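A.B. asks: Could you look at this predicted model? Sequence included:
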Amino acid sequence: MKRLVILGSGESGVGTALLAVQKGWTVFVSDKASITQKHKTELINAGIEFEDNKHSEDKILLADEIMKSPGIPDDIPLILKAKGKGIPVISEIEFAGRYMDCKSICITGSNGKTTTTLLIYDLLKNAGINVELAGNVGTSLARQLAEGRKPDWFVIELSSFQLDGMFDFRADVAVLLNITPDHLDRYGFKMQNYIESKFRIAQNQTEEDVFIYCEDDENIVNELVHHIYKSNLIPFTQKDILKSGAYVTNDEVIINYNQDTMSILSQELSLQGKHNLYNSMAAGIVASVLKIKKKFIRESLTSFKGVEHRLEKVCSVRGIEFINDSKATNVNSTWYALECMDKPVVWIAGGVDKGNDYEDLLPLARKKVKALICLGTDNSKLINSFGKEVQVIKEARSMKEAVELAYQQGKKGDVVLLSPACASFDLFSSYIDRGNQFKDTVRDL
């Protein structure tokens, strides 16, 4: 009996453990942190051996294969030792994919992947397709397979960390939205390493498959010439007119696939802003590939409600609008958020810097930001970067303090925008915790 060791006991780890034991593997789960009581109960009930608050190297290195949590870097000594012994180290998507007998739509990108994933899922569901949601959002793919779910399609959001451990898995439809600097601390601060990680979304594709990508993204276009794909490549753009793909002209979004064309007025799309135009085009192409009726495509693209913590309007207080963009954990996400703003901005930013270069934000900050509230344990880089661009800069060490400072700086007709451009882990447990604290504090004003 083959032995699978799982490092990490989150949703993907426990889901993989439950699936693996069903498929006849001997399973051992190891977590350097505490395992939640809920997950401990699941593991005990399934007869799965586990440990927490440590990694027992002697037990782990007995593995035939290791599935590690996306949060665990590839270069820690334990992983390097395992690879040195020839033990394959894979991701949940790679393991679960072996037991999946339906088709998949896989979405990645530095920004917009959650919005696009949920939009595609909503579109398919509205059209009556038997579909489930997995990956970075919702329930893990492995757990759903363990529970016996058998949809016709899985819509799967994939981060670069999940893609790094993907080797044989094949996406029937792959969507690559954009590639901008993010998580460079995990890629040796080399952009090329990160680009190559994102391009794994389309590996193993055949002539029957589809690869949808943004033609306006320089990193994608420059990297594409180094790859030969058998799959059908379909671009989307806001700059050109395409024979096949999606583009914008005369305030309309045109989607043309297999000589079947449809159009939607840009102003009718439920998701507004330049970045969301890309997300809607990508989703529209996916729907066209799946031969979904135009009326369902139009209904979803014009009624979709959006994603919590991404340009989420919270409320207005005395004429000041508060927007929660906590999901903006990198510079490019925040660029899109600032680019969308048409009112004077009091901007709350900061957190764990992932090797950020703020240069692209300087023109927008100069033009739109009246005050910057730095929310983090170390705000020096933000202050040094924007000190000459923004007249008022304040520091905060809690969400309550940040919101109160922002409220003091704002006036009727302004917007307070939480768009951190950084990870959350210095002061918050996650971007969700950060966004929820923001919303709760705003409502208490």
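C.D. replies: Ah, there it is.

A.B. asks: CA only for contacts and neighbour counts going forward, please
C.D. replies: OK.

A.B. asks: Report the contact partners of residue 123.
C.D. replies: Neighbour list for residue 123: 287, 296-297, 300-301 [criterion: Cα atoms under 8 Å, 6 or more residues apart in numbering].

A.B. asks: secondary structure element for it?
C.D. replies: Residue 123 belongs to helix 113-126 when assigned by DSSP states H and E.

A.B. asks: Return the set of buried residues in that helix.
C.D. replies: Neighbour-count burial for helix 113-126, with 16 or more other Cα atoms under 10 Å as criterion, is recorded at 113-124.

A.B. asks: could I get those residues as TSV with distance to residue 417?
C.D. replies: Converted to TSV, the buried residues of helix 113-126 look like this (distance: Cα to Cα, whole Å):
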residue	distance to residue 417
113	21
114	20
115	19
116	22
117	24
118	23
119	24
120	27
121	28
122	27
123	29
124	32
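
A.B. asks: and the two most separated of these?
C.D. replies: Within the buried residues of helix 113-126, 113 and 124 form the most distant pair, 16.4 Å apart (Cα to Cα).

A.B. asks: just checking, residue 315 is part of a strand?
C.D. replies: Yes. According to DSSP: H, G, I helix; E, B strand; the rest coil, residue 315 belongs to a strand.

A.B. asks: if I read this right, it contacts residue 324, doesn't it?
C.D. replies: No. With contact defined as Cα atoms under 8 Å, residue 315 does not reach residue 324; the gap is 9.7 Å.

A.B. asks: and here's the other structure:
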Amino acid sequence: MRLVVLGGGESGVGTAILGKQKGYDVFVSDFGKIKENYKEVLIKNGIDWEDEKHTESLILNADVVMKSPGIPEKAAIVKKLVEKGIPVISEIEFAAPFTKAITIGITGSNGKTTTTMLTYHLLKSAGLNVGLAGNIGKSFAEQVAEDKYDSYVLELSSFQLDGIINYKPHIAIITNISPDHLDRYDYKYENYIDSKFRITMNQTEEDYLIYDADDEAISEWLKKNKTKAKLIPFSLTQTFEEGAFIKDNTMEVIINQEEFKMETESIALEGKHNFKNAMAATSVAKLMQIRKATIRESLSNFQGVEHRLEKVLKIQNVQYINDSKATNVNATFFALDSMTTPTVWIVGGVDKGNDYNELMALVREKVKAIICLGVDNRKIIDAFGNVVDIMLEVNNMNDAVKMAQRITEKGDTVLLSPACASFDLFENYEDRGRQFKEAVHNL
């Protein structure tokens, strides 16, 4: 069996290692440059590879192709594979059959990283032998090759779900759905929504789907479509006989007639959206039969995720917050919504077809100044130019932070929450967040 791996990054190299271990004839091809550390791994494992090109004669003879999530369906080589009827799948689809471990799959437009990390924290703190993979950390395929975990918490992007055929998580979570990455879905929101719901398409009556019952797109889809999985809703406004909800400042989770209660003020993560993440993660912990005391302790000591509403420093009574992970408008909505002091907002980058109107009321109420950090800021200036008193443009992080310091007063907040991708000025959102933190520390 010939396995061709497109993309020589984390998921590609992990898949190649697992494929080789399972007796496949493996070839890795990357149209860009493969990083030195990944090349070394491929060479050490005796795996053939090429970079900065796709040699068709070495690719179109594949029995199966694993496509890295960053490569669009529209890529010429992918179209040719599909025309030839060669299955093009994701890393998750390739690796899942080689493990007996239970998987917990988590998707959504926002909150999925926090929910994934919190779920992992709950299970690990309870002493479960659990791995963490998907969009985070070490590749799922490579961990399956090492075969040391009984269960996995997987953060799954829509791109990873597009490449599944038979994969099903035992427990699936959809945190929420808002327009994102529409450039990859022919600018059709319904295509993107369908893509997220692939997480439940192979689930059976034995499996569970945990979902945000306040989310319009999710509720609409569930009205029109069926899943066999047992449904477990969570909500800030409704209550359920089975599910998770907030009532009188208490989080309640009822599953299989068992009830778990915890005061919301004891939950380490702040903000309404984080109560939702906590309800989703706690529902998993209950399904995995983790003790109440352990859940309580884990929820009260969880540290949060880097680059997601991360408090960096307080300087001259001004709080600097790194929310670089907010790469779409909906994520920035949560960030602005949780601000309680006058805010200097650093925003901008590569726009994925953003509609800034939904932020208008929050900007009017909370934002005193906007600093645009991007190559093309026209849309942001058009949207908010008449709403805030100060609108500035910069093209590097140091200037953004220095400028912010100049216009803040005691008691203000400086919030980096870009609502955009980072690829115009930075390598990725992590690089953007790290540069912000460094600039703040240098003030």
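C.D. replies: Sure thing, it's come through. Values in this document were obtained by computation on a predicted structure and should not be read as measured data.

A.B. asks: Superposed, what's their TM-score?
C.D. replies: With the length set by TM-score structural alignment, normalised by the length of structure 2, the two chains reach a TM-score of 0.99; 443 aligned residues with a Cα RMSD of 0.8 Å.

A.B. asks: who's more crowded, residue 315 and residue 324 of structure 1?
C.D. replies: residue 324 (26 against 15; other Cα atoms under 10 Å).

A.B. asks: what sits against the corresponding residue of structure 2 for that one?
C.D. replies: By TM-score structural alignment, residue 324 of structure 1 lines up with residue 322 in structure 2. Neighbouring residues of residue 322 of structure 2 by Cα under 8 Å, 6+ apart: 307-312, 415-417, 433, 436-437.

A.B. asks: Residue 187 of structure 1 contacts residue 193, doesn't it?
C.D. replies: Yes. Using Cα under 8 Å, residue 187 of structure 1 is in contact with residue 193, at 5.8 Å.

A.B. asks: So which of these two has more stuff around it?
C.D. replies: Using other Cα under 10 Å as the criterion, residue 187 of structure 1 and residue 193 rank with residue 187 on top: 17 against 13.

A.B. asks: Pull the contacting residues for residue 382 of structure 1.
C.D. replies: Applying Cα under 8 Å, 6+ apart, the residues near residue 382 of structure 1 are 350, 374.

A.B. asks: please redo it, this time with the cut-off set to 10 Å
C.D. replies: Listed by Cα atoms under 10 Å, 6 or more residues apart in numbering, the contact set of residue 382 of structure 1 reads 349-351, 353, 356, 358, 372-376, 393.

A.B. asks: where along the stretch 101-250 of structure 1 do the helices fall?
C.D. replies: Secondary structure of the stretch 101-250 of structure 1 (DSSP state H, counting those that start in this stretch): helices at 113-126, 141-146, 160-164, 191-199, 218-224.

A.B. asks: can you list these in CSV and add distance to residue 84 of structure 1?
C.D. replies: Compiled in CSV, those are given as follows (distance: least, Cα to Cα, whole Å):
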stretch, distance to residue 84 of structure 1
helix 113-126, 34
helix 141-146, 27
helix 160-164, 17
helix 191-199, 21
helix 218-224, 30
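
A.B. asks: For residue 367 of structure 1, which of those is the nearest?
C.D. replies: The closest of the helices of the stretch 101-250 of structure 1 to residue 367 of structure 1 is helix 218-224. By Cα to Cα, the value is 25.1 Å.

A.B. asks: What range does that closest one cover in structure 2?
C.D. replies: Going by TM-score structural alignment: helix 218-224 of structure 1 matches residues 216-222.

A.B. asks: Just give me how far that stretch sits from the chain centre.
C.D. replies: Between the centre of stretch 216-222 of structure 2 and the centre of its chain there are 20 Å (Cα atoms, centre = their mean, to the nearest Å).

A.B. asks: Have a look at how far, on average, that stretch is from structure 1.
C.D. replies: Stretch 216-222 of structure 2, aligned to structure 1 and superposed, deviates on average by 0.3 Å (mean Cα distance after the TM-score superposition for structure 1).

A.B. asks: Show me where the stretch 301-443 of structure 2 has its strands.
C.D. replies: Applying DSSP state E, counting those that start in this stretch to the stretch 301-443 of structure 2 gives strands spanning 310-315, 318-322, 343-347, 367-373, 390-394, 413-416.

A.B. asks: Enumerate every residue touching residue 383 of structure 2.
C.D. replies: 355-357, 359-360.

A.B. asks: and those, which are buried?
C.D. replies: By 16+ other Cα under 10 Å, those give 356, 359 as buried.

A.B. asks: biggest helix in structure 2 by residues?
C.D. replies: helix 272-287 (DSSP state H).

A.B. asks: Quickly note the distance from the alignment partner in structure 2 of residue 26 of structure 1 to residue 42 of structure 2.
C.D. replies: Here residue 26 of structure 1 is matched to residue 25 in structure 2, going by TM-score structural alignment. The gap separating residue 25 of structure 2 from residue 42 of structure 2 is 13 Å, by Cα to Cα, to the nearest Å.

A.B. asks: Find the residues that touch each one of those two.
C.D. replies: With Cα under 10 Å, 6+ apart as the test, residue 25 of structure 2 and residue 42 both reach 16, 48.

A.B. asks: higher neighbour count, these two?
C.D. replies: Regarding residue 25 of structure 2 and residue 42, a neighbour count based on other Cα under 10 Å identifies residue 42 as having more, with 20 against 17.

A.B. asks: Where does the more buried one fall, secondary structure wise?
C.D. replies: helix 36-44.

A.B. asks: packing partners for the helix or strand that that helix is followed by?
C.D. replies: Downstream of helix 36-44 of structure 2, the first helix or strand assigned by DSSP H and E is strand 48-51. The helices and strands touching strand 48-51 of structure 2, judged by 3 or more Cα pairs under 10 Å, 6 or more residues apart in numbering; DSSP states H and E, are strand 2-6, strand 25-30, helix 36-44.

A.B. asks: and the next helix-or-strand element following the shortest one, how far from structure 1 on average?
C.D. replies: Yep, that's strand 2-6 of structure 2 we're talking about. Beyond strand 2-6 of structure 2 on the C-terminal side, the first helix or strand identified by DSSP H and E is helix 10-21. In the superposition against structure 1, helix 10-21 of structure 2 averages 0.4 Å from its aligned positions (mean Cα distance after the TM-score superposition for structure 1).

A.B. asks: can you give me the offset of helix 10-21 of structure 2 from its chain's centre?
C.D. replies: Relative to its parent chain, helix 10-21 of structure 2 has a centroid offset of 22 Å by Cα atoms, centre = their mean.

A.B. asks: ditto for stretch 320-334 of structure 1
C.D. replies: 14 Å.
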